[in-house]
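Peer 1: predicted model, plus sequence, below.
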Amino acid sequence: MAEHPTAGRPLKRLGFLTIGLFDPADPRPGHEATLRLIERGEQLGLDSAWLRHRHLQHGISSPVAVLAAASQRTSRIELGTAVTPLGWENPLRLAEDLATLDVLSGGRLNPGLSVGPPMRYDDVREALYPDTGDVEDFTYGRVERLLGFLRGEPASPFEGTQGIETFSRQVQPQSAGLADRVWYGAASLRSAQWAGQQRLNLLTSSVMKAEDDSGADFATVQAAQIDAFRAAHPLGDAARVSQGLVVIPTDSASDDQRRRYEAYAESRLARTREPQGPARLMFAPDLVGPSDELAQRLRAHAGFQRVDEVAFALPFTFAPADYEQILTDLATRLGPALGWSPVSG
């Protein structure tokens, strides 16, 4: 397998990803903690903060709303979704929301998307699409519609004034450059290739599909998907890819934190030993330890060798103090060990 030109180069961009967990009996503190975490990421010089998208769960269901708030409490850090499942969205309405958020943030938005039927679709179909559930298009076409609107393709044949109302053919506002900052969360070789053909950026995470019965490990499969994406992308090796493993540095962790982090990773290790379920999902092991050890393990990871930007995922269920310690060690220990430098100013 050919080595990507960025292999061995310093890490250029370091970000983090969070689910934004909250107490359903009192949801405000959890949302506020997420906003403070994004603010802290900017203070530490991190490049990006990403929110997962959770429906009918106790994680952030509306990243656009939360990131709009974050855009007014930060000035530099880039803001992303990883990922928004388009099966829950109307592409026209989402284009309006994304463009508005991008304008509010000063062009800092990185929308991450995926397609496919909504999770547990049989349970939510009647609430989500009571009249059109059997004919909704959950294919790549949904992304193409969204991209068209973001790029200024007509959403209506009419433009002009009717009475005192003025109408545009295009989604408003139009935010220059936003379409070029759209990412696709690919889980398979086919979706990675499609994302490349569409000139999208690629988000690769700690979950993907086994392509065959070869027994190849997670890192090898991820590397193959990144190679396939770049081979299909007009920019080739210059096409952007961000990796999103769960990485937990313990340099400044207390003994209690270290024990809990290690127990968390151990509780999820069994699922990484073989593909899981009918979809044959592969899960990457969570990486926990001192930054010097983590840097060595990452440099040996075939997927990491092909990227120069990452958005490491924070574990779902830890406390704000834990996230503060992890982010601080990412910015002050692990990032520099990988050749990254914090953004100043």
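Peer 2: Happy to help now that I have it. Numbering: from 1, shown residues only.

Peer 1: can we go C-alpha only for contacts and neighbour counts from here?
Peer 2: Noted.

Peer 1: and the longest strand for this protein?
Peer 2: Longest strand in the chain, counting residues (DSSP state E): strand 78-85.

Peer 1: buried sites along the helix or strand that comes right after that one?
Peer 2: With elements assigned by DSSP states H and E, the helix or strand that comes after strand 78-85 is helix 91-105. The neighbour-count check on helix 91-105 (16 or more other C-alpha atoms under 10 Å) flags 91-92, 94-105 as buried.

Peer 1: structure two is appended below for comparative analysis:
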Amino acid sequence: MTKKIGFLSFGFWQKNNSLVTTARQSYAESVALAVEAEKLGVDGAWFRVHHFADQIGTPYPLMAAIGAKTTKIEIGTGLVDMRYENPFMMAENVMSTDVLSQNRVQLGVGRGSPEQVEDGWRYWGYDYSEEEIKDIARARTLKFLELLKGEPFAQPNAQPMFPQAPGLRRLEPYSPTLQHRIWWGAGSQQTAIWAAEHGMNLQSSTLVNYETTEPFHVQQANQLRAFKAAWQKAGHDFAPRTLVTRSIMPIVSDLDAKLFAEGSQTQDEVGYLAYHQNPTIFGKMYVGEPDQLVKELAEDEAIQEADTILITVPSTLGLDYNVHILKTIMTDIAPALGWK
């Protein structure tokens, strides 16, 4: 099955044990990786978003910079934490970025992961508990989606600074197709169904709720199937997209073997996140020679269900090594699996 292939980067920088040591270098190499990925035929450049951390924060300047340096690659997030967002400011930022990038934004949103500080959204001026913010994050998402529809809502000034047509105003610049390129990061079947009901594409990572004793890829595939069924029932007027993320490390050189052949997580793992009462299951890393990886990936049910796959890249190993990983996947793995 033909698939869109993207990379997912955290954009880390750190002083020790990293080839990327500063924020400036991290952002510059993120743009450069998107440029090189486009040359390789990669379909998407996607970035994690975390606050109070030595990695990518607000994504919009980076996305706009990539848009200015590329022509066709999708530019996505995995994902923007709605606990921190003002939906009005967010809508204006995202639509501006989408216009600048010729409608290539693929925006992943969600409640987000544990951050580096306690209740970090409070520093943004939102005085809510973790339990309260869960529902508020969803409410903000729905308001954000409403704003993207472009319906006028703001009462015009009787004496505006600039001439304008009569009637209510909407946020500008308006991007009419962006509302179809919003993704919800779902960790369970229930949240996947909720995303489908509200017309968002589905983004599923290497971590989902441990809802059965089945392997990770089977549980995730069931989540994608539940989403598709709910989408069909909702009757939306456009086709949805589904995405999974995988850590794939091909071993084709001595350096690859030194870095990843031993000590990698090659089995699913069950554990707990800070704010989760229920266990979660983490998908394994796929590590091995290309022929071996082709066989293993062909048996991954969630990859079969999804139309888009993101490859996590180890950003701290630097631009050249990440290009090497993507080139190997695009040359030795993707064609053999029928992804390209």
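Peer 2: Sure, I can see it. Computed from a predicted model, the values in this text were never measured in an experiment.

Peer 1: overlay them and tell me the TM-score.
Peer 2: Here the superposed chains carry a TM-score of 0.87, computed using TM-score structural alignment, normalised by the length of structure 2; 323 aligned residues with a C-alpha RMSD of 2.4 Å.

Peer 1: helices or strands next to the longest strand of structure 1 in the packing?
Peer 2: The contact analysis (3 or more C-alpha pairs under 8 Å, 6 or more residues apart in numbering; DSSP states H and E) places strand 78-85 of structure 1 against strand 48-51, helix 63-71, strand 109-114, strand 183-185.

Peer 1: what residues does the shortest one touch?
Peer 2: In this case it means strand 183-185 of structure 1. Applying C-alpha atoms under 8 Å, 6 or more residues apart in numbering, the contact partners of strand 183-185 of structure 1 are 82-83, 110-114, 195, 200-205.

Peer 1: what's downstream of it, the next helix or strand?
Peer 2: Counting by DSSP H and E, the next helix or strand C-terminal to strand 183-185 of structure 1 is helix 189-197.

Peer 1: ok, back up a step: distance between the longest strand of structure 1 and the chain's centre?
Peer 2: Mean-position distance between strand 78-85 of structure 1 and its chain equals 5 Å (C-alpha atoms, centre = their mean, to the nearest Å).

Peer 1: again, but for stretch 181-196 of structure 1
Peer 2: Offset of stretch 181-196 of structure 1 from its chain centre (C-alpha atoms, centre = their mean): 12 Å.

Peer 1: how near is the residue nearest the centre of structure 1 to Ile164 of structure 1?
Peer 2: For structure 1, Ala82 is the residue whose C-alpha lies nearest the centre (C-alpha atoms, centre = their mean; 2.4 Å). Per C-alpha to C-alpha, to the nearest Å, Ala82 of structure 1 is found 40 Å from Ile164 of structure 1.

Peer 1: ok, Glu39 of structure 1 next?
Peer 2: In this structure, Glu39 of structure 1 and Ile164 of structure 1 are 42 Å apart, going by C-alpha to C-alpha.

Peer 1: distance from the centroid: which residue in structure 1 tops it?
Peer 2: Taking C-alpha atoms, centre = their mean, the residue of structure 1 most remote from its mean C-alpha position is Gly163, at 43.6 Å.

Peer 1: would you mind measuring from that one to Val83 of structure 1?
Peer 2: In terms of C-alpha to C-alpha, Gly163 of structure 1 sits 41 Å off from Val83 of structure 1.

Peer 1: who's more crowded, Glu39 and Ile164 of structure 1?
Peer 2: Glu39 (19 against 5; other C-alpha atoms under 10 Å).

Peer 1: touching, the more buried one and Arg76? I think so.
Peer 2: No - assessed by C-alpha atoms under 8 Å, Glu39 of structure 1 is found out of contact with Arg76, at 9.9 Å.

Peer 1: for structure 1, what's the longest helix?
Peer 2: When every helix of structure 1 is counted residue by residue (DSSP state H), the longest turns out to be helix 27-43.

Peer 1: which residues of structure 2 does that one align to?
Peer 2: Aligned using TM-score structural alignment, helix 27-43 of structure 1 spans residues 23-39 in structure 2.

Peer 1: would you mark the buried spots in that stretch?
Peer 2: Using 16+ other C-alpha under 10 Å as the test for burial, stretch 23-39 of structure 2 gives 23, 25-38.

Peer 1: what lines up with Pro87 of structure 2 in structure 1?
Peer 2: Matched across to structure 1, Pro87 of structure 2 falls on Pro91, judged by TM-score structural alignment.

Peer 1: now its match. Nearest residue, chain neighbours left out?
Peer 2: Leaving aside its chain neighbours, Pro91 of structure 1 sits nearest to Leu146 (4.8 Å; criterion: C-alpha to C-alpha, 6 or more residues apart in numbering).

Peer 1: mind checking what that neighbour lines up with in structure 2?
Peer 2: Aligning on TM-score structural alignment places Leu146 of structure 1 opposite Phe144 in structure 2.

Peer 1: contacting residues for its match?
Peer 2: Contacts of Phe144 of structure 2 by C-alpha under 8 Å, 6+ apart are 87-88, 90-91.

Peer 1: how many residues are close by the residue nearest to Asp322 of structure 1 when sequence neighbours are not counted?
Peer 2: If the residues on either side of it in the chain are set aside, Asp322 of structure 1 comes closest to Gln257, at 7.2 Å by C-alpha to C-alpha, 6+ apart. Gln257 of structure 1 has 16 neighbours, counted by other C-alpha under 10 Å.

Peer 1: surely Gln257 of structure 1 and Glu324 touch.
Peer 2: No - applying C-alpha under 8 Å as the test, Gln257 of structure 1 and Glu324 come out as separate, 11.7 Å apart.

Peer 1: ok, back up a step: check for me that the residue nearest to Pro91 of structure 1 belongs to a helix.
Peer 2: Yes - secondary structure assignment places Leu146 of structure 1 in a helix (DSSP: H, G, I helix; E, B strand; the rest coil).

Peer 1: from Gly87 of structure 1, how far out is it?
Peer 2: In this view, Leu146 of structure 1 and Gly87 of structure 1 are 12 Å apart by C-alpha to C-alpha.

Peer 1: kindly report the same for Thr100 of structure 1.
Peer 2: Thr100 of structure 1 is 21 Å from Gly87 of structure 1, by C-alpha to C-alpha.

Peer 1: Gly185 of structure 1 now?
Peer 2: Distance of Gly185 of structure 1 to Gly87 of structure 1, given as C-alpha to C-alpha: 14 Å.
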